[in-house]
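# quick one: sequence and predicted model below, then my questions.
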Amino acid sequence: MKAKAFDTKIFKRILEYTKPYQRRFNGVVFFAIALSVFAALRPYLLKHTVDGYIQHHDAKGLLSYIVLMFVVLLAEVFSQFYFVYWANWLGQDIVKDIRNKLFRHMLSFRMKYYDNAPVGQLVTRSVSDIESIARIFSQGLFMIISDLLKMVIVLIFMFCMNWKLSWIVILAMPVLVIITRVFQKKMQLAFEEVRTQVANMNTFVQERVTGMKIVQLFNREDIEADKFSVINQKHNHAWIKTILYNSIFFPIADIISSLTLGFVVWYGGARILGGDATTTFGDLFTYTMFIGMLFNPLRQIADKFNEMQLGMISANRVFEILDTKDQIQDTGTHEAPVFKGDISFKDVHFGYIEGEEVIKGISLNVKAGETIAIVGATGAGKSTIINLLNRFYEINAGEICIDGKNIDDYTLASIRKQIAVVLQDVFLFADTILNNITLNNPEITMEDVVTSAKRIGVHEFIMSLPNGYNYNVKERGVMLSSGQRQLIAFLRAYVSNPSILILDEATSSIDTYSEELIQRATETITKGRTSIVIAHRLATIVNADKIVVMDKGHIVEQGSHAELLNRETGFYKNLYYSQFLVEAREEE
C-alpha cells in the first residue's frame, strides 16, 4: 500500500503508542507552547527597549529591560531543553515498544512467511524503518507544532504592534506556503523511492554476504558487483532527487524572505521619515527579527514535514508486517504432558504452494520408543513430515496425533518443548558454545550440559577449544567445522531431554570421527524415546525398528531392513543396492 503525503489513519495509529506516556506527551506540548511564547516575547521587549529607553536615553529603565530580556531568554532556554529532551525521549520509548511488538509478532509467523519474505527487507523494517518513526516525534510532529505556535504568536504580536507593516508580511506568506506545499508533495514521492531502494539494497547485500562462499566458488564476484552497482545507482538517483528539490526550494524561500524584509524596511522607513508616529524605529528592529521567526519556521516546517513523511512511510511499512496474519493457529488448550511418543499420521495432505501437494495422503504409525528411518529421493517429502510434526506449517487435510490426541489440541509451546530436532544445516548464533547449547534456558544448568557432553563423548572436544564452553563460535558458527557444529547441535537436542527426537540427515556432512560420536550419542538418547531419522547413512538405516520409504509424496514401503531387502523388487532394495551398499563398501 502506498503511503499518502499525510495519512491520518496511520498517524492516529502511531499516536496510540503515546498513551502509556501521556504525561510526558502533555509535558512536551506544554514546553512547545512556552518555547513559542518566550521566543516571540524577546523581540517585543526589544521594541520597548528601543522606543521607550534608548531613544529617551533612560539608562536605568534600559538596564531593567535588559535584565527582563535575560530572564525571558533563560526561560526560553529552559523550555527548549525540556522540549527537545522529552520529545526525543518519548520518540525512543515509542520506538522501543513498536520494535518489541514487531519482533514478537515476527517470532509467531509460520515458516511459510519466511520462505517468501526477503531477510534484508525484514531487517530494514525492524531497524532503520522503526528508527525513522522516532523522528516523527523528535524531528517532526512536535517541531511542527512548536513552529506553528511560534508563527501564530508572532503574527499576534505583529498585528498588535503595527498592522500596516504586518500586511506586507501576510501578503508574502501565501506565495511561500504554495511553494512549500509543492515541495512537500515532491519530497514525499522522493522519500518513498528512497525507502524502496534502501530495502532493495539491504536485501541484496544480506543475501550476498550470507552466500559469499557460493559467490566466490562460482567466480561470480564481477557479476554480483555489477548487479550491486545497478542497485546502488538507483539508490543514488533516489537521493539525488531529494537533493535537487532541496536545492530549488530553500534558495527560493530565502529570496522571498529577503524581499519581504526589504519591503518592510523600505515602507516602514518611509513612514518614519514622513513623520508617521504609528511606526517607530523599535518596530523596524523588531520586524527584522519577527520576519525571520515567521519565515524560517515556515521553511523548516517543510524540513520537518519531510521527517514526518519519512516516518509515516516507514510506519506504513512496519504496520504492514504487524497487520500480517500469518501465524500458526495456536488454539490448543491442552498443555502436553510428557509424551509417551505414539505418533500417527492419518491421510495427511500438504503443499507449500496452493495446488501443488508435497505430501499426498500419507498414513503412518510410530509406536512409543520406536526408532524409524525415513528414506527416499530428494523431494520425496521426508523433511516435510518433520516440519508438519513440529507444526511449522498447517496441513491441508488429514490429522496428526501424538499419544492419541490431535496436535492442534495441544498448545504450540508445549509440543515443541518435547520435540528436539537436529538438522543437517546447523545454525549457531554468534555466542558462546554454552549459550548455543542451552539457548539461554535457565532450567538447563552448566552441570547438566557438562554431564550430557561427557555422556555422549563431546566434552573433550569442547574443552580443547579456547575458553571451553565459553568459546565464542562467531556468526553462524564459522569458527567450527561442520562436524563440530553438528555435535553442538546434537548436544543442544540432548540436554533438552526430549520425548521425541528427530534427526534430519544429521550425519550427512560430517567426518567419520564425528559420526562415531553421533552414533554413540544416538544410541544413548534414543533409548526409551521415539526417534525419527531422515536417513542418509547406512548405520542409521540398519539399526532402525522400521524403515519408511517415500517417493513423490507417498509412502511406498514400510518394514525392517531385513524385511524390505527380502522383497524381490522394491524401492528400498533398489535404493540400498544403488546407494547405501556402495557407501558401505567405501567405509569398509
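Ah, there it is.

# could you use CA atoms for every contact and neighbour count after this?
Fine.

# residues in contact with the closest residue to Leu575 other than its chain neighbours?
Spatial nearest neighbour of Leu575, excluding adjacent residues (CA to CA, 6 or more residues apart in numbering): Gly376 at 7.9 Å. Residues near Gly376 by CA atoms under 8 Å, 6 or more residues apart in numbering: 382, 549-551, 575.

# second structure for comparison follows:
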Amino acid sequence: MPKNSIKQDENINNISNKDLLIRLFSYLKPYKLRVFLILILLIYVMLCGLLNPYLMKIAIDKYISSKNLQGLILLAIAMFILNFLSMIASKTSIQMLSKVTNKILLKIRQQLYEHIQKLSFSFFDNRPVGKILARVIGDVNSLQELFSTSLTSFIPEILTLICVTFIMFYMNFVLALMAIIVIPFLSITLFSIETISRKRWQNYRRKRSNLNAYTHEDFSGIKIIQGFSEEEKTSRSFLVLTKDMMDSFVKAVRLNDSFWPIVTLSSGVGTILVFFYGISLLKSNRITIGTMVAFIAYISMFWRPIINISNFYNTLITNFAAGERIFEILDIKPDITTIKNDIMPKITGTVEFKDLTFSYNNDATILNKLNFKIYPGETVALVGPTGSGKTTIVNLISRFYDPTKGSVLIDNINIKYVNLESLRSQMGIMLQDTFLFSSTIMENIRYGKLDATDEEVIAASKSANAHAFIMNLENSYNTEVNERGSRLSVGQRQLISFARALLANPRILILDEATSNIDTHTEKLVQSGIQKLLTGRTSFVIAHRLSTIRNADRIMVIDKGNIAESGTHKELMKLKGLYYDLFMSQYKFLD
C-alpha cells in the first residue's frame, strides 16, 4: 500500500457508475418489503398529482360550462379525499424512508469499522488516523441524501415522467412534441457536466480528508505545540488546508449550480413552444380551454420530475466520491490472513524463527535470515541499538506482521495456519507505547481479561505495585483517566498497562520496555512482580536498561537484523563483545 502523509492527496481507484450504484443499492435488499411499501405510497401520491389537472379539465369542460353545481361539489369532495389521503401517504413514506436510510447508514458504518479493525498494522502505518476517521464519519454521512433521494425522487419521478408524457401525447401529439423537443440537448449537456463535476467532488473529499487528518494530529500533539509555542505556525498550516478545501468545494459547487440554469432554460423554451402552438389551436377551435389549462398543468408536471431527476443526478455526482472512498477501504484485503484458521491449542511455549527475513513495505531489510529457538518457560531478553529489530521480533511473534520470507513457529505450529484470536488470546503484550482508553482504571486493567472480577483486577494491580497509587486517587479504581490516560503520569500509565498484561495470565509474555518510565524505587518493587509473572511461561523482554535483564535465561543481542551474540549475562560479559560494550557504557554513564 502506498504511503500517504497528512497533506498528501489520497489516490482513489475510480469505480464505474454502474458498479458503484449496484454496490450501494445492494444495501436495500434486507428492506425489500419496506421499500416496496414506500414505493406504493409514493406511486399513490404521484397518481393523485397526475389526476388533479385532468379532474380540473373535467370541472371546466363538463360542470362549470354547464353550470352543474352538484356535480362540481361532488368532484371537489372527491379531489379533497384523494389529496388528503395523498398527504398522509406522503408523510408515512417519508417516515419509513428515514428509518430505512438510517439503518443502512448504520450497517455501512459498522461494516466499515469492523473491516478496518481487521486490517493489519501496515494499513495504519501508511495512513493518518484522521483520514480513516473521514471515511467512517463524513463519507458515510454523505450517503444519506443519496439513499433518500433515490426513493423519493428518482423512481417516483421516472414513473411520473413516463405517465405525464403518455397523457400529453394522448391529449395532443404536436403539443407534446413541442414540450419535449429540447430533451436531447439537455441530456447531452448534463452528461458533459457530470464528467468534470465528479472529478471536482473527488478532489474536494481529498482536501477535506487532509484537513481532518491534520486537525486530528494537531490536537493529539497539543502539548508539544504549546510547549514549543508553535500555535502560530500550526494555525497557518490549518488556514492553508482550509482554503484548499474551500476552493475545491467552491469549484465543485459552481459547476453543479450550472445544472439549474440549463434545466430552467430548457423548461422555459419547451413551455414557450407549447404556448405559441397552443394559442393557434385555440383560435382554430381544435382544442378546448379545459384541455389547454390541463396541458399547461401537465407541462409543469413534466418538467418538475426532470428537475428532480437532475437533482438526483446531481446528488449522485456529489456523493459518488464518498461511495468510492468507502468501498476503496472495504476492498482492501488484510495482509494478515489465516490460511487454515485452525484453533491454536493451549500453548506450552516453544517459539522458533526459521530462516526469517522481514522488511516493512519492501523497504530496507530489518531482519535477515534469522534463526533461533526458545523453549517453554524460558525468559529471553532482546537488547541492541535502536532500530536493530527487537520490537519487530515480538511483533512477528504476535503476528502483527507476517515474515517476508521464512516462518514463525509456536509449539512447532506455523502461526499462519491458526486463528488469530486463539493465538493472541494466549499472549500478554505490553508495548513500548502505553495506551489507555477513555474509561476508568478498573476497565483499562480489565481489558486484559474482559470477564475478570474486581478482585482479580486488584490482585493484578498489587502484583504490578500499581495498587498503592491507585488507592490514593480520588475515586481509586473508578477514576476516569481521560483520553490516552492524560490524568496520569507516564510511569503510572505504564504500571496500569503492566497490570493489564498480568491480568491476562498469558502463556507467552511480551514486555517491550516495560520499566522504561518507572522510577528506580518503583522498579525494584515491580521486579519482584515480574519475576513471579515470568515463572512458568515463555517471556520476551525488551529493555534498554540492561540492569533489568541480568537474570534472563538468555540474552540475545540484535544488531543489523541478525543475532550478534546470545547467552546469559555472565557469558556475554566474559565474551567482551557488543553486549559488554553496551553494558559498560551504561554503567559508566550512570556512574
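Nice, I can see it. As the structure is a prediction and not an experimental result, all values here were calculated from the model.

# so how far is Lys576 of structure 2 from the counterpart of the residue nearest to Leu575 of structure 1 in structure 2?
Under the alignment (TM-score structural alignment), Gly376 of structure 1 pairs with Gly384 of structure 2. Counting by CA to CA, to the nearest Å, the separation of Gly384 of structure 2 from Lys576 of structure 2 is 15 Å.

# could you do Phe173 of structure 2 as well?
The spacing between Phe173 of structure 2 and Lys576 of structure 2, counted by CA to CA, is 103 Å.

# count the neighbours of the residue mapped onto Arg99 of structure 1 from structure 2 for me.
Aligned against structure 2 by TM-score structural alignment, Arg99 of structure 1 finds its counterpart in Arg109. Residues within reach of Arg109 of structure 2, counting by other CA atoms under 10 Å, total 19.

# in stretch 173-187 of structure 1, what counts as buried?
By 16 or more other CA atoms under 10 Å, the buried positions in stretch 173-187 of structure 1 come out as 173, 176-177, 179-180, 183-184, 186-187.

# run through the helices of the stretch 251-400 of structure 2 in chain order.
Assigned by DSSP state H, counting those that start in this stretch, the helices in the stretch 251-400 of structure 2 fall at 259-283, 289-330, 390-397.

# format the ones you listed as CSV; extra columns: mean neighbour count and distance to Glu443 of structure 2.
Listed next are these as CSV, based on neighbours: other CA atoms under 10 Å; distance: least, CA to CA, whole Å:
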stretch, mean neighbour count, distance to Glu443 of structure 2
helix 259-283, 16, 54
helix 289-330, 20, 31
helix 390-397, 21, 25
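
# now for these, which one comes closest to Pro345 of structure 2?
Checking the helices of the stretch 251-400 of structure 2 against Pro345 of structure 2 by CA to CA gives helix 390-397 as the closest, at 15.9 Å.

# where in structure 1 does the next helix-or-strand element following that closest one align, residue-wise?
Reading on from helix 390-397 of structure 2 to the C-terminus, the next helix or strand found by DSSP states H and E is strand 405-410. Under TM-score structural alignment, strand 405-410 of structure 2 corresponds to residues 397-402 of structure 1.

# circling back to that earlier point, for the helices of the stretch 251-400 of structure 2, give me a markdown table that also has distance to Ser153 of structure 2.
A markdown table is the format used below for the helices of the stretch 251-400 of structure 2 (distance: least, CA to CA, whole Å):
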| stretch | distance to Ser153 of structure 2 |
| --- | --- |
| helix 259-283 | 16 |
| helix 289-330 | 6 |
| helix 390-397 | 52 |
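
# right, so of those helices, which gets closest to Pro53 of structure 2?
Nearest of the helices of the stretch 251-400 of structure 2 (CA to CA): helix 289-330, 5.0 Å.

# helices or strands up against that closest one?
The contact analysis (3 or more CA pairs under 8 Å, 6 or more residues apart in numbering; DSSP states H and E) places helix 289-330 of structure 2 against helix 17-25, helix 32-58, helix 69-118, helix 140-149, helix 155-171, helix 183-220, helix 259-283.

# quick one: the fourth one to structure 1 mean distance?
If you overlay the two and look at helix 140-149 of structure 2, the average distance to its match in structure 1 is 2.3 Å (mean CA distance after the TM-score superposition for structure 1).

# just tell me what Ala562 of structure 1 corresponds to in structure 2.
In structure 2, the residue equivalent to Ala562 of structure 1 is Lys570, according to TM-score structural alignment.

# list the contacts for Pro385 of structure 2?
Shown in contact with Pro385 of structure 2 (CA under 8 Å, 6+ apart): 558-559.

# what's the helix or strand for Ile225 of structure 2?
If you go by DSSP H and E, Ile225 of structure 2 is part of helix 222-227.

# what residues of that helix count as buried?
Result for helix 222-227 of structure 2 [16+ other CA under 10 Å]: buried residues Ile225.

# for the stretch 401-550 of structure 1, which segments count as helices?
Using DSSP H, counting those that start in this stretch, helices in the stretch 401-550 of structure 1 cover 412-417, 433-438, 446-456, 459-463, 482-495, 512-525, 538-542.

# which parts of the match of strand 405-410 of structure 2 are buried?
By 16+ other CA under 10 Å, the buried positions in stretch 397-402 of structure 1 come out as 399-402.

# likewise stretch 566-581 of structure 1?
Buried residues in stretch 566-581 of structure 1, counted by 16+ other CA under 10 Å: 571-573, 576, 580.

# closest to Phe427 of structure 1 out of those?
Among the buried residues of stretch 566-581 of structure 1, and counting by CA to CA, the member closest to Phe427 of structure 1 is Phe580, at 27.5 Å.

# for the residue lying closest to the closest one once chain neighbours are set aside, give me its contacts.
With sequence-adjacent residues excluded and distances taken as CA to CA, 6+ apart, Phe580 of structure 1 is closest to Leu538, at 5.7 Å. Contacts for Leu538 of structure 1 (CA under 8 Å, 6+ apart) come out as 580-581, 583-584.
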